[in-house]
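J.: Below are the sequence and a predicted model; questions follow.
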Amino acid sequence: MTLKDRIRTAREYAGFTQKELADRVDISQTAIHKLECGRSRSSRRTVAIALACGVNPIWLETGEGDMILGGSRGAHQASDIGAPYYTGAMDFLQAPVISWGDAKFWPDDKESMETDTPLGHAPVPHFASNRSFALKVQGDSMSTEFSEGDIIVVDPEMEPKNNHYVVVFLPMENDVTFKQLAVDGGRRYLKPVNPRYPIMPMEEAAKICGVVVSKYKEYE
């Protein structure tokens, strides 16, 4: 089943016309029509469409997993997608997308964050905690596994282990970075996926802000 088929299936499951769905996710009916006929092969509103129709955002975007995650069906206005919350229909947590600079403050020192307005939201896997947050990938040090612009969901409650992808605050550089954790003989290293970048020893004062539990791609 292609994206166009999944969007049509989700809309029909929710009982919406193309116009009703378009109004709920704040895009034009023409945009919905183009998605359903395959003239548009992607949309940055995929998550909003999934939430509006009461289906699994991961299934809608990738075709993986179940269309319905459980619970009764229901729909949500796009305007409802504000602060993190569980959708009643799917028991699906939405994590706020925050800036890299604010990652070192999340979640225990939110008053020090530069902004209290999320840059967006991303669905959180069922196994992750309700303290999860999301970031938009910058640069190419983690390609080809992660591309610039991908959304990564980070769980600060998950215990970091060897080979986990982690977000780390480096106080000596006053910088937040995203790398793969490598543990060798009790020493920890931060390893880029892209071989063009060097492996870095992890300084003792470094703070692991969380473990990456999922990624999503947005299309313009």
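T.: Now that the structure is in, tell me what you want to look at. Residues are numbered from 1 along each chain as shown.

J.: C-alpha from now on. contacts and neighbour counts both.
T.: Noted.

J.: Name the residues that touch stretch 193-204?
T.: Outside stretch 193-204, the residues that touch it by C-alpha atoms under 8 Å, 6 or more residues apart in numbering are 140-145, 170, 179-180, 187-192.

J.: What's the end-to-end length of it?
T.: 22 Å (C-alpha to C-alpha, to the nearest Å).

J.: From start to finish, how long is stretch 162-176 in a straight line?
T.: Stretch 162-176 has an end-to-end distance of 19 Å (criterion: C-alpha to C-alpha).

J.: can you list the residues that contact it?
T.: 100-101, 103-104, 154, 160, 177-183, 203, 205-212.

J.: what about versus this one:
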Amino acid sequence: MNKENLNQRIKRLRKLHGYTQKELAKYVGVSHGSISQWESEITSPKGAQIQPLAKALKVDVVELLQGTGVTSNIEVGPEIKGTVPLISWVQAGAWKEMEEISFIADSAERYRTTAKVGPNAFAARVVGDSMTSSTGRTIPAGSVVVADPDIEAASGKVVIARLDDSSEATVKELVIDAGRKYLRPFNSSFPTISINGNCTIIAVVKQVIQDF
């Protein structure tokens, strides 16, 4: 059995993370052609390209250069399942009614996700502190939530919802208790909202992504 070389390792790790050659080239700061040549074993990355390449492929430099079996303090992350459009809260609020969803999805910035979601899923960046908590679950401002409108909302699920008196959607926990429904924030400083025919559940949150 032939030992995997650097060029083969780059190709394997790229596919593991679900990157296209073009996406990996953007992360590393090289041309699409450079990635293609590396994977075809025509050329190899130069010294200055190794560090950003290792970071993009989620391994350390030694692991990238020498392969599996070398001690590393960086674990390979979960596989990228696909991308979803990153939209505004106004767009999220009208997501179920929009006839031009495909147009918005195609024109919006795409956000990579490891969550298994359907074709109508989307992402939105959280604003405000209503879902920030010092204990238990928390979704701080700046987090990106990935949500799927084709999943049935159940009690205890975090959902994207829109109240009838607002054009914008909000993210809250859905609580159903003795037939009554509520939207509950994780931050106890904010009020729980009783809903009864005055709210549209847009989607169920499948993943929360935080940048550090």
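T.: Cool, the structure landed. The model shown is predicted, which means the values in this text are computed figures rather than measured ones.

J.: pretty sure residue 80 of the second structure contacts residue 113?
T.: Yes - with contact defined as C-alpha atoms under 8 Å, residue 80 of the second structure reaches residue 113; the gap is 5.7 Å.

J.: Of the two, which one has the most company?
T.: residue 113 (22 against 16; other C-alpha atoms under 10 Å).

J.: wait, what's in contact with the more buried one?
T.: Residue 113 of the second structure sits next to 80-84, 146, 207 when contact means C-alpha under 8 Å, 6+ apart.

J.: how far away is it from residue 49 of the second structure?
T.: From residue 113 of the second structure over to residue 49 of the second structure the distance is 25 Å, taken as C-alpha to C-alpha.

J.: repeat for residue 198 of the second structure
T.: Between residue 198 of the second structure and residue 49 of the second structure the distance is 55 Å, computed by C-alpha to C-alpha.

J.: So which of these two has more stuff around it?
T.: residue 49 (13 against 10).

J.: tell me the SS of the more buried one?
T.: Following DSSP: H, G, I helix; E, B strand; the rest coil, residue 49 of the second structure is assigned to helix.

J.: Now do the contacts for the closest residue to it other than its chain neighbours.
T.: Excluding its sequence neighbours, the residue lying closest to residue 49 of the second structure (C-alpha to C-alpha, 6 or more residues apart in numbering) is residue 28, at 7.0 Å. Residues near residue 28 of the second structure by C-alpha under 8 Å, 6+ apart: 49, 52-53, 56.

J.: filter those residues to the buried ones?
T.: For those, a neighbour count by 16 or more other C-alpha atoms under 10 Å gives the buried set as 53, 56.

J.: Dump the contacts of residue 28 of the second structure into a markdown table; add distance to residue 32 of the second structure and secondary structure as well.
T.: Supplementary listing: the contacts of residue 28 of the second structure in a markdown table, determined by distance: C-alpha to C-alpha, whole Å; DSSP: H, G, I helix; E, B strand; the rest coil:
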| residue | distance to residue 32 of the second structure | secondary structure |
| --- | --- | --- |
| 49 | 14 | helix |
| 52 | 15 | helix |
| 53 | 13 | helix |
| 56 | 15 | helix |
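
J.: one step back: buried subset of the contacts of stretch 193-204 of the first structure, written for PyMOL?
T.: The following PyMOL line selects those of these that are buried, judged by 16+ other C-alpha under 10 Å:
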select buried, resi 140+141+142+170+179+180+188+189+190+191+192
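
J.: so where is the top strand by length along the second structure in the first structure?
T.: Longest strand in the second structure, counting residues (DSSP state E): strand 199-209. With TM-score structural alignment applied, strand 199-209 of the second structure matches the range 206-216 in the first structure.

J.: Please compute how far that stretch lies from its chain's middle.
T.: 11 Å (C-alpha atoms, centre = their mean, to the nearest Å).

J.: Next: stretch 113-123 of the second structure.
T.: Stretch 113-123 of the second structure has its C-alpha centroid displaced from the chain centroid by 8 Å (C-alpha atoms, centre = their mean).

J.: What of stretch 13-33 of the second structure?
T.: 17 Å.

J.: first vs last residue of it, how far apart are they?
T.: 18 Å.

J.: what about the helices in the second structure?
T.: Assigned by DSSP state H, the helices in the second structure fall at 6-16, 21-28, 32-39, 47-56, 61-66, 89-93, 101-107.

J.: Show me the residue at the heart of the second structure, geometrically.
T.: In the second structure, the C-alpha nearest the mean C-alpha coordinate belongs to residue 113, at 3.5 Å (C-alpha atoms, centre = their mean).

J.: State the distance from that one to residue 11 of the second structure.
T.: Going from residue 113 of the second structure to residue 11 of the second structure by C-alpha to C-alpha gives 20 Å.

J.: and if you look at residue 172 of the second structure?
T.: Per C-alpha to C-alpha, residue 172 of the second structure is found 40 Å from residue 11 of the second structure.

J.: burial of residue 57 of the first structure, as a residue count?
T.: With other C-alpha under 10 Å as criterion, residue 57 of the first structure counts 27.

J.: Does residue 60 of the first structure touch residue 5 like I think?
T.: No - between residue 60 of the first structure and residue 5 there is no contact under C-alpha under 8 Å: 9.4 Å.

J.: Who has more neighbours out of those two?
T.: Just comparing residue 60 of the first structure and residue 5: by other C-alpha under 10 Å the higher neighbour count belongs to residue 60, 24 against 15.
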